[in-house]
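Enquirer: curious how this folds, go ahead:
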Amino acid sequence: MQTFVMLGCIFMVLAVAIGAFGAHALKSKLTPDKLKVYEVGVQYHIAHALGLILVGMLVSHYPDEQVIVTGGWFLAAGILLFSGSLYALSVAKARFLGPITPLGGLSFMIGWVLIAVGVL
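Expert: Model (predicted):
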């Protein structure tokens, strides 16, 4: 499905830009602990953006597998919730977003399980 390939590419562009911003503009402004949190957000962002591209390719091989599509949407939600909350937690005093991070991680896990089920 072209939608997931395009979405994955857009998320990859954002991940590269956000990662570069962190490496150059934030490196001297964040504590080492907060920079590590930011970097974890970027790592998961990149991995799951690539996952979205994979979902787009899988859907073309399993066109009747709506469960793969649903898994892809869970990966996208995970990027927003997990990585987005880590970015906010590292650069702002947004401690209220702390509980959002595990929801993003859960979204990633649900997404990958659904993708695996769809391929089976």
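Enquirer: from now on I want contacts and neighbour counts done on CA atoms only, so please keep to that.
Expert: Will do.
Enquirer: spatially nearest residue to the residue most central in space within the chain (excluding sequence neighbours)?
Expert: Centroid-nearest residue in the chain: I79, 2.5 Å away (criterion: C-alpha atoms, centre = their mean). Distance criterion C-alpha to C-alpha, 6 or more residues apart in numbering; nearest residue to I79, sequence neighbours excluded, is H45 at 5.6 Å.
Enquirer: do you know how far that neighbour is from G84?
Expert: H45 sits 9 Å away from G84, taking C-alpha to C-alpha, to the nearest Å as the criterion.
Enquirer: please generate a structure for the following sequence too, so the two can be compared:
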Amino acid sequence: MTWLKIAALNLAVGVTLGAFGAHGLKDMVGAYEIGIWQTATLYLFVHALGLLALGVLDAFGRHRVHLPAGLLQAGVLIFSGTLYAIALGAPKWLGMVTPIGGVLMILGWLCLAFILPSKSAK
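Expert: Below is the predicted model:
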């Protein structure tokens, strides 16, 4: 599966979960949990758009994007996934796992910025 497809799937999931948080979740949880849900959705959207940009770079053959894209995808799954779970009532200790996702997202962006040369630099 290409990074463009993965980004598109992330964006579709983001819209779905955002809508659920805005409409279906509001009567199930409190304001604190809604805030957690909104944070998870924001990070999902931002990084899905980042993956979309990486997918475009990959499609045009301008950069090697698999490592930074993989780090971003793993990071958003862990970061947003744990926040969604906590908002739905999972144990709060799961929040200790959330920063691992954040670190992976940071590493993905740093990898893109500093580690990977463009394909033309070979």
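Enquirer: if we can go back for a sec, which of H45 and G84 of structure 1 has more neighbours?
Expert: H45 (28 against 20; other C-alpha atoms under 10 Å).
Enquirer: ok, now which ones touch the residue nearest to the centre of structure 1?
Expert: Y44, H45, H48, A49, G104, F108 (C-alpha atoms under 8 Å, 6 or more residues apart in numbering).
Enquirer: how near is it to G8 of structure 1?
Expert: I79 of structure 1 sits 10 Å away from G8 of structure 1 when distances are taken as C-alpha to C-alpha.
Enquirer: give me the common contacts of the two.
Expert: H48, A49.
Enquirer: the host helix or strand of I6 of structure 2 vs structure 1, mean deviation?
Expert: Assigning secondary structure by DSSP states H and E places I6 of structure 2 in helix 3-19. The superposed helix 3-19 of structure 2 is, by mean C-alpha distance after the TM-score superposition for structure 1, a mean 0.4 Å from where its aligned residues fall in structure 1.
Enquirer: now structure 2: which of the contacts of I79 of structure 1 match?
Expert: Among the contacts of I79 of structure 1, the ones whose aligned partners also touch in structure 2 (both residues aligned by TM-score structural alignment, their matches' C-alpha atoms under 8 Å) are Y44, H45, H48, G104, F108.
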